[in-house]
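> Structure for this input, please:
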Amino acid sequence: MSRTIDNAPYTAFHRRLALACSGGPLLDGYILSIVGVALIGMRPELGLSTADVSLIGAAALVGMFVGGALFGVLTDKIGREVMYTADLIVMIVCSVLSFWVDAVWALTLLRFVLGMAVAADYPIATSLLAEWLPAKHRGRLLGQQIIAWYAGAVLAYLTGYLFLTFGGPGSWRWMLGSSTVLCVVFLVIRRGSPESPRWLAANGRVGDAVRLVEKHLGVKVDGRELMPEPTAPGAPTGLRLLMTPPYRRRTLFCGLFFLCQVGPLFAMLTFGPQLLEAFGMPGGTVLETLGTGLISLVFLLGCYPALRLIDTWGRRPVIIRSFALMIVPLAVLGLFPDAPAAVVVVALCAYAFLCGGPNVLDWTYPNELFPTEIRATAVGVATSVSRIGAAVGTYLLPLSLSGIGTGPTMLIAAGVTACGLLVSVLWAEETRGTALGAAATTPGTAPRKARAARPAPQPVR
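Here you go, the predicted structure:
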């Protein structure tokens, strides 16, 4: 376990790395949200049916299910740095090709591949970031990655609004292709980002790990402390290790709470304009798009108090109280679907704000609860499981709105959220202030208080 990294001073290097790692979440928020706006113009131009719309909306999420599990395992095997930019190149190619699509199958395929690339970035970037961060700042900076997701969603709706207002017919093509610009920007930002010293040490490259720590953190480190705990010959690894008794409950917890959170959330964001219209908002384009953009902004704002609370209250109380409160506005919308527009907007915004707690823990928990050798695998599996709910919710939302109505649809969302509450009450652990190695290798409930910090390492002279 690395005391040096856990107790290292927080520097500009950490800030730069956090910015570089935020590219995946930001692009995810942008790519998943922009299609909801693009569908406004795409639907009449391509003659899309309700089933086509659902398929296009869910394709990226299905891709994320496949990509999360596949590339999480691969990232633990070949390293974080190797794949750190490759996934962005795939996103660029798919974004450019999306501009030219004319068939549902082609767009569905491109969205599927985009989803795989986005999901690949989560285990790559968040595990890399977690393995470089000091313990004191780990929760906040991992939690801030979700802020990038909502920033991407808000940017998508703003971009979509501008294209709808000034772009005219066919502007949906420019919307789908616009993610190319963001991909290129983060491709440049990520140049020079280092490999994880913990991963290097775990794979026998202790000397390289020591040199990276001394170069980027400015502190001396004993290579032996970077080494993970030895494992017995023939012990399970990878996905098999996730399903062993010490980690099985954690794997289920991370996947299920993530699933229960993002299932309703992604459906609302992807089809926000259609959802607001179902509640009786004025139809058309601009008002629906701006309304969904406002709700996305509230999702983002709700993350800021949650970032502070996970380091003051702790991870466990934040996730439990947040899920409990999130049920209330969804129940209101379900029981009173004909409520005035102001009530609908307030309820949706309240739900969005209260989502902040689970949001900032989406990547914090799986990165803290698993050791280096399976950390990216755990993040990938949690992402994959969550996207089952997101894909199902996104596919079913337009069908549910037209089939059983807005009230029952919102009550189903409240029920899914209640399942997230139950999972959190039963299995959420406390990792606040705990060294990364200690939190990851101690099954059961981790200590609520931080371990006594050792003196900060001295800078290299």
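
> only C-alpha atoms for contact and neighbour calcs from this point on.
OK.

> so which strand or helix has Tyr304?
helix 286-312 (DSSP states H and E).

> try Met281
Under the criterion of DSSP H and E, Met281 resides outside all helices and strands.

> Touching, it and Ala339? I think so.
No: if you go by C-alpha atoms under 8 Å, Met281 and Ala339 don't touch, sitting 11.1 Å apart.

> More neighbours: these two, which one.
Shown here are Met281 and Ala339; by other C-alpha atoms under 10 Å, Met281 has more neighbours (18 against 14).

> what residues are up against the more buried one?
By C-alpha atoms under 8 Å, 6 or more residues apart in numbering, the residues touching Met281 are Glu288, Ala341.

> for the one 5 residues further on, same thing?
Contacts for Val286 were tallied using C-alpha under 8 Å, 6+ apart; they are Tyr161, Leu164, Thr165.

> one more, for comparison:
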Amino acid sequence: MPMNASTQASRAIPIAGAGIVLGSYDLAAISAAFAPIRDQWHLSAGVVTSLGTATLVGMLVGSLAAGFLADRIGRRAVIVGDLLLFAFSALLAAFAPDFAVLTVARLATGVAVGVDFAVVFPFVADVVTSHKKGRSMAWILFGANFGTLAAYGLGGLILAHVGPLGWRVLLGSAALLALPLLVFRRRLIEAPSWSLLTPLTFGQLRRRAALAIRHEHLGAQALATLLYQVTDQGIGLVLPLLLVTMLQTSASSGAFDAALVKAITIPASLVAVVLIDRMSRRSLQITGFVGRAVPLCLLGLALVYDLHLSPLAIGLLLACSYFFGAAGPDKTTVISPSEYAAPEIRASSQGLSQASGRLGGIIGVTGYAILVTVAGPGAGLLFFGIACLLGAGVSLAALPRSNSNIARNGDDPL
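Now for the predicted structure:
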């Protein structure tokens, strides 16, 4: 039986958050699988990382389509249907007979993950009270870190003990994790606040979203999201492979090392949860951008100039960059569209912002693949650091100084 409205708010956050955890697990799983896939089919680093690009292209398409669809027909049907696509595509990837089929499977998986990231946060913003929106969504993103860590840790174990075909087990495990979540999501009901709205037509949604991009800070935040995801998804999708290259370790060791680096995001995300309503989104975002840019630029320069760095120094610089990212723009760029936007275009705004982020991820992965081929990993890390500095500049110039504007726009139709 579907749950009643009185219990919706208390259960929506963990159920929605589980989908974001699952998406984060999947993105980390494919990055941990890059090295064994490369070795099995004798691919170059640039070719194998195109799987990351295919995933991000799918996420871009899924985010754009799902945002408008969820504002037109409701959130529940969309976040239930995407899990079916996710489970099917994960199984297809696990049994892919060649690289072409695997690429198609990853494209479909990306669509499913993009749908979830576009619709989950508007769904939560609909069902929780105004003063809890920011912190509730920050808690969801806090949980996402455990998905990434689980994929890196489990990936290391599977690759170490199963052997060359362990990447298939790792990718297939995501399908099994999707099944219980599907059961719980089918019991959700539509948020009463959305049900009371008169949905706009697709044409009205496009015009209303275009207005929000020009005049309601959505455009600036979408650009900041793009610049952040250049570095976050860019480095996230290549982190195990990057560590394998820099430290000359095995694929399983690269996955374990990535988990150690990524572990810093747990306390960093708790910092974000504490500060999200105590600092302005703008200040938190700028601090995170700058704090991520500095260690990435330092590590990039050290590699460009062939300065010897110990594994500990490399790990600390990467961990520092992850800490500041997770404590700032990793949260603010995701949750702000659902707070800025009026309820009738909340999912469309989130979808546009998320699509912008996926475009940033595509730029990040592709740019890194080109730079690492031409000039080595140091140039790729400098590229990520510069993107963060640009993100800090956009945030400084274009975002509101306080959170009061966000809260008002997030509650009242404009």
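
> quick revisit: just tell me the aligned range of the helix holding Tyr304 of structure 1 in structure 2.
Aligned using TM-score structural alignment, helix 286-312 of structure 1 spans residues 252-278 in structure 2.

> Distance from the matching stretch to the middle of the chain?
Relative to its parent chain, stretch 252-278 of structure 2 has a centroid offset of 14 Å by C-alpha atoms, centre = their mean, to the nearest Å.

> Go through that stretch and flag the buried ones.
For stretch 252-278 of structure 2, a neighbour-count test (16 or more other C-alpha atoms under 10 Å) marks 252-259, 261-266, 268-273, 275-276 as buried.

> swap in stretch 187-202 of structure 1?
Burial within stretch 187-202 of structure 1, assessed by neighbour count using 16+ other C-alpha under 10 Å, is assigned to 187, 189-190, 193-202.

> was I right about Thr103 of structure 2 contacting Ala54?
Yes: assessed by C-alpha under 8 Å, Thr103 of structure 2 is found in contact with Ala54 at 6.5 Å.

> follow-up on the earlier one: the helix holding Tyr304 of structure 1 vs structure 2 - mean distance after superposition?
Once fitted to structure 2, helix 286-312 of structure 1 is off its aligned match by 1.4 Å on average (mean C-alpha distance after the TM-score superposition for structure 1).

> Which is the succeeding secondary structure element to that helix?
Defined by DSSP H and E, the subsequent element after helix 286-312 of structure 1 is helix 315-335.

> Run through who's touching that next one.
With C-alpha under 8 Å, 6+ apart as the test, helix 315-335 of structure 1 has contacts from 306, 309-310, 339, 344, 347-348, 350-351, 354-358, 361, 406-411, 413-415, 417-418, 420-421, 424-425, 428-432.

> could you flag which of those residues are buried?
Among the contacts of helix 315-335 of structure 1, those buried by neighbour count (16+ other C-alpha under 10 Å) are 306, 309-310, 344, 347-348, 350-351, 354-358, 361, 406-411, 413-414, 417-418, 420-421, 424-425, 428-432.

> Of those residues, which belong to helices?
Counting by DSSP state H, the part of these found in helices is 306, 309-310, 344, 347-348, 350-351, 354, 356-358, 361, 406-411, 413-414, 417-418, 420-421, 424-425.

> how much space is there between Asn405 of structure 2 and Ala222 of structure 2?
17 Å (C-alpha to C-alpha, to the nearest Å).

> Between those two, point out the one with more neighbours.
Neighbours per residue, other C-alpha under 10 Å: of Asn405 of structure 2 and Ala222, the larger number sits with Ala222, 25 against 13.

> Distance check, the aligned partner of Leu426 of structure 1 in structure 2 against Ser283 of structure 2.
Under the alignment by TM-score structural alignment, Leu426 of structure 1 pairs with Ala397 in structure 2. Taking C-alpha to C-alpha as the measure, Ala397 of structure 2 falls 12 Å from Ser283 of structure 2.
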